[in-house]
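> All I have is the shape, not the residue letters:
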């Protein structure tokens, strides 16, 4: 069931925040796409969003945290 007030064609019921959180969880945990917990949007939707993002090279425009010097 969709709880979003205005679902879009690209993200469906999942907002961009949920999709990005799912991708970060996947990368941090080193899990496969199909092993994503049910708390996140469907893995296929997350993967499709990631591929569009990757093809647009949007990951190159995301600011990286500054490196720290020392402990």
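Thanks, I have the structure now. On a predicted model such as this, the values are computed, not experimentally measured, just so you know. Residues are numbered from 1 along each chain as shown.
> rest of the way, CA atoms for contacts and neighbours
Noted.
> Find the helix or strand that residue 17 is a member of.
Applying DSSP states H and E as the criterion places residue 17 in helix 16-29.
> take the one below as the second:
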């Protein structure tokens, strides 16, 4: 679901409509959004970069080397 939301014209409302069976006592839209936001809030964001040889130089400044 999280991946689907990255596509253009995909909304939580659309996903909720696809998820719920119109003839069932499914979840309300508010409940669905609340559960999704709770789940998304627990994600650990990462930055993934695929290096292409010779295209860019990546420098890691996170290490501290003492001295001089």
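That came in fine, so what should we check first? If you're wondering where the values come from, they're calculated on a predicted model, not measured in any experiment.
> care to give me the TM-score?
Aligned and superposed, the two chains score 0.37 in TM-score terms (TM-score structural alignment, normalised by the length of the second structure); 45 aligned residues with a C-alpha RMSD of 3.2 Å.
> on that earlier part again, can you list the buried residues in the very next helix or strand once past the helix holding residue 17 of the first structure?
Next helix or strand after helix 16-29 of the first structure toward the C-terminus (DSSP H and E): helix 43-55. Counting neighbours by 16 or more other C-alpha atoms under 10 Å, one finds that the buried residues in helix 43-55 of the first structure are 43, 46-47, 49-50.
> tell me which of the residues you listed is nearest to residue 19 of the first structure?
residue 46 (5.7 Å; C-alpha to C-alpha).
> Mind putting the buried residues of helix 43-55 of the first structure into TSV with distance to residue 28 of the first structure?
Listed next are the buried residues of helix 43-55 of the first structure as TSV, based on distance: C-alpha to C-alpha, whole Å:
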residue	distance to residue 28 of the first structure
43	16
46	15
47	16
49	18
50	15
